[in-house]
Structures are given as structure tokens and as C-alpha cells.
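Enquirer: need a structure here:
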Amino acid sequence: MSNQLTTFDFNALPVRVVEREGEPWFVAADVCKALGYALRANGTVNVNNIRTVVSDEETITCQTGKTGRPSLCISESGLYKLVMRSDKPEARAFQDWVTKVVLPAIRKDGGYVMGEEKAVTGEMFKEELILHLIGANASRRMDMTTGWLKRYTL
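Expert: The predicted structure is shown next:
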């Protein structure tokens, strides 16, 4: 089973997302850092704390790096539960980003193009926006083609 790893940037913090069977799974430690939750000294998340909010069906272990160590990953619905549950001041910006930028973009366009919030505020130049959109479109086409090839090549 192939896992595609994508890293997004939220306020200079990497948020890794693993795509498994077409579904996004978010690395729990990255989400917890972005939300301002305390991590263990070794940078891992306390699984028991996560499981008080997120059900077992919303968690899996994923290979997310070259170290070979598996990471706890949470589903999209698990991500929403963690985001909406936090009342930490540090989590406010992440909550706003998810609810005001990412979710509306998904509803409107069927996906989120990294940096599209800059286009709305005028921070992104027209040429830069066009390059982002071309890249996102090419990526979607590649994903569709890969999925089609997988279905018909076995």
C-alpha cells in the first residue's frame, strides 16, 4: 500500500498529511504542535490524551519519514475534533485557518490551494496565483490518472 506524504506549512510549523486510499491522515504530533498542545520530551504525542478526543476508528499508524518509526495519524474527522476541542490561545490561529480558509476553500473548489488566502487579501501577485492554480490542477490530473491506471493495470 502506497502512502503519499505532503507537508503543509502553518505559521512555520510543518503539518504532514499522509494520503492513504484517497483519504488524508494528519500526523497527530504536527497537529498537536500547531494547536499548542504539550508533547513528550522526544517530540511524540501522548496517545492516551489523543484517544480521549479521537476514537480508535479515527487513528492509524503511518510511516512518515526516513527513520522508519511509525507516527500516529488522525483522520480528517479526528482533526476537526482536535481543532474544535482546543481552547488554548495558541490554537486560535490554527482554528481560524481551518475554519475560515481551508474548509471554505474545500466547499467552494473541492480542495485547498496552498497560499490561496494571500490571493484574497491581495498579498499574492496574479502570476503567482496562476502558477499555484496550474500546479494544483496538474497535481489533481496526475492523481486522477494514477488512480485510473491502478484500476486497469492488474
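
Enquirer: CA atoms for contacts and neighbours, from now on please.
Expert: Noted.

Enquirer: in a helix, residue 87, correct?
Expert: No: when DSSP: H, G, I helix; E, B strand; the rest coil is applied, residue 87 is found to be coil, with no helix at that position.

Enquirer: distance of it from residue 94?
Expert: 11 Å (C-alpha to C-alpha, to the nearest Å).

Enquirer: which one's more surrounded, the two?
Expert: residue 94 (18 against 12; other C-alpha atoms under 10 Å).

Enquirer: here is the second sequence; please produce its structure so I can put it next to the first one:
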Amino acid sequence: MKTEIQIFTSEVFGEIRTCQVNNQIMFVAKDVATALGYTNTPKAIRDHIDDDDKLTERFVLSGQVRSVIIINESGLYALILSSKLPQAKAFKHWVTSEVLPQIRRTGGYIPTHAADGRDLSAVEILHRADAIVGRTLRILNEEAEDTLTATQVAKTFNMTTYDFNAILRDMGIQYRRDGHWNISDDLADRNLTRLRTHVSYSLKGQKKVKVYMTWTLDGVRFLNAKLGYPNF
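Expert: Coordinates of the predicted model:
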């Protein structure tokens, strides 16, 4: 398969090579891992990225055919979220404010400029990135923006997600069936939880649907009363 490489350059992060496979934007995994400060890039790629989010592609690089691991946007965000280094946030801003919008709009990369042709300052670029991310999140979570995941609620109680779910199970508030958490039957009609659906696609075009339970604000207040933590 002939795949055209596009190179995006940042003074801070260096070169990031991208391409498109089956209409999906892909990134060279090693470039992303290096930009995020991972010292052992093969281990980072192996440990943090699901198999469905990466594949090996052959490219002509420096006159030679080489096999390169490329990752989709889900894999990109997995590396970003797993990075503990301060440059991860700045890298996310660069990708979301310049690289991804330009690929989607033009199929290539055009550096961000103001209407008068001048280069945007770092502050202006960050503001644009925040606006893009904010709009995207509002669209993706339009029907569930007033609910919180178990991970988000657990953080308000300074707990891990595992401990949080285990405590609620032991208290009879929820139970686990077929790999999913469910609110107890006697609490089901109190608007404490809401199901959220996430749809994604693998690199082979396979559709994956994940349905999981989230907590409403009423649910969080209920948990505060039960657990005794006045967080809301």
C-alpha cells in the first residue's frame, strides 16, 4: 500500500511524521513517543497503546523501505495521557490546535497564522487550542455533559477507581455483571446514574461500542452522603 508521509515541524518537539490510512489520521509512533520525552520508545508504544490502535506500515525513508509502527488518534492520546512529563500538555495543544485541524481541513499541514499574515504568538495558539478542544468535548459529550465517570468521581474522594468501585459494591450500591458496573435495582429509579455510549473504530474498520455507567450530580451527592465526604 502506497502511503504518503507528511511531516510537521515544531521548534520544541521536532518532526512528527503523519499519514492517512483508510481515511484515518495516523502518526509515526516513535516520533510521538520521542516528542513526549519517553526514553524507551518501544516499551512506551508496547505498554500504552492497544493493538487495535496501531499497525506496522512500510515506507520509503531515505531511499530505503522500512517498517514503521503508526498509531491512530486514540493511540496518540494514550501516549499523551500516560506521559508524566510537563511537555505532554504543550504537545497536546500543538497537535490539537495546528496539526489535526489542518489535516482534516486540507489534507496537509499549514502553520497557523493570523488573518494579517503574522505568526500567532504561543499564547494565541494555546487559546485557539483550548477553544478547539472545548468545542470538541462539548459535541462529543453533548448528551452526557452533566454526568461523571467512575474515575472522575473517585478522584473527588481521593480514591483509585478500583477501590471506589469495590467500596460501592461492598455497600450494595452497585454490582458487576458481564464486565459492566450496574446500579443496584432498588436505586435504579432515583436518577443517580446514566448510561453513556462510546463508539470507536479499529484500524480495520471494525466498529466497537462500549456502554458504561456514569454518575449524575444527584448520584454524586448521594455518594457524598453515603461516604461522608462533603466534596459537593
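
Enquirer: got a TM-score for the pair?
Expert: Comparison of the two superposed chains (TM-score structural alignment, normalised by the length of structure 1) gives a TM-score of 0.61, and 115 aligned residues with a C-alpha RMSD of 2.8 Å.

Enquirer: and the longest helix anywhere in structure 1, what does it pack onto?
Expert: Longest helix of structure 1, by residue count under DSSP state H: helix 126-152. With contacts taken as 3 or more C-alpha pairs under 8 Å, 6 or more residues apart in numbering; DSSP states H and E, helix 126-152 of structure 1 sits against helix 116-121.

Enquirer: gap between the helix it packs on and the chain center?
Expert: How far helix 116-121 of structure 1 lies from its chain's middle: 19 Å, per C-alpha atoms, centre = their mean, to the nearest Å.

Enquirer: show residues contacting that helix.
Expert: 101, 124-126, 129 (C-alpha atoms under 8 Å, 6 or more residues apart in numbering).

Enquirer: nearest to residue 29 of structure 1 among these?
Expert: residue 101 (21.8 Å; C-alpha to C-alpha).

Enquirer: quick one: contacts for the residue nearest to residue 5 of structure 1 when sequence neighbours are not counted?
Expert: In this structure, residue 5 of structure 1 finds its nearest non-sequential neighbour in residue 18, 4.5 Å apart by C-alpha to C-alpha, 6 or more residues apart in numbering. Neighbouring residues of residue 18 of structure 1 by C-alpha under 8 Å, 6+ apart: 3-6, 24-27, 62, 64.

Enquirer: then residue 215 of structure 2 would be within a helix, right?
Expert: No: per three-state DSSP, residue 215 of structure 2 lies outside any helix segment and is strand.

Enquirer: could you report the neighbour count for residue 31 of structure 2?
Expert: When neighbours are counted by other C-alpha under 10 Å, residue 31 of structure 2 registers 17.

Enquirer: and it, helix, strand or coil?
Expert: When classified by three-state DSSP, residue 31 of structure 2 comes out as helix.

Enquirer: now do the contacts for the closest residue to it other than its chain neighbours.
Expert: Once flanking residues are discounted, residue 31 of structure 2 sits nearest to residue 16: 5.4 Å by C-alpha to C-alpha, 6+ apart. Residues near residue 16 of structure 2 by C-alpha under 8 Å, 6+ apart: 7-9, 27-28, 31-32.

Enquirer: following element in sequence after the helix or strand where residue 16 of structure 2 lies, please.
Expert: If you go by DSSP states H and E, residue 16 of structure 2 is part of strand 14-21. Next along the chain after strand 14-21 of structure 2, taking DSSP H and E as the criterion, comes strand 24-28.

Enquirer: re the thing from before, list only those of the contacts of residue 16 of structure 2 flagged as buried.
Expert: By neighbour count, with 16 or more other C-alpha atoms under 10 Å, those hold 8, 27-28, 31-32 as buried.

Enquirer: tell me the one of these nearest residue 201 of structure 2?
Expert: residue 27 (16.3 Å).

Enquirer: how about that closest one, what does it touch?
Expert: Per C-alpha under 8 Å, 6+ apart, neighbours of residue 27 of structure 2: 16-19, 70-73, 76.

Enquirer: swap in 7 Å and give it another go.
Expert: Contacts of residue 27 of structure 2 were listed using C-alpha atoms under 7 Å, 6 or more residues apart in numbering, and they are 17-19, 70-72.

Enquirer: identify the residue of structure 1 aligned to it.
Expert: Alignment note: residue 27 of structure 2 maps to residue 26 in structure 1; criterion TM-score structural alignment.

Enquirer: ok, the closest residue to its match other than its chain neighbours to residue 131 of structure 1 distance?
Expert: Take residue 26 of structure 1 and drop its neighbours on the chain: the residue closest to it by C-alpha to C-alpha, 6+ apart is residue 17, 4.5 Å away. For residue 17 of structure 1, the distance to residue 131 of structure 1 equals 22 Å [C-alpha to C-alpha].
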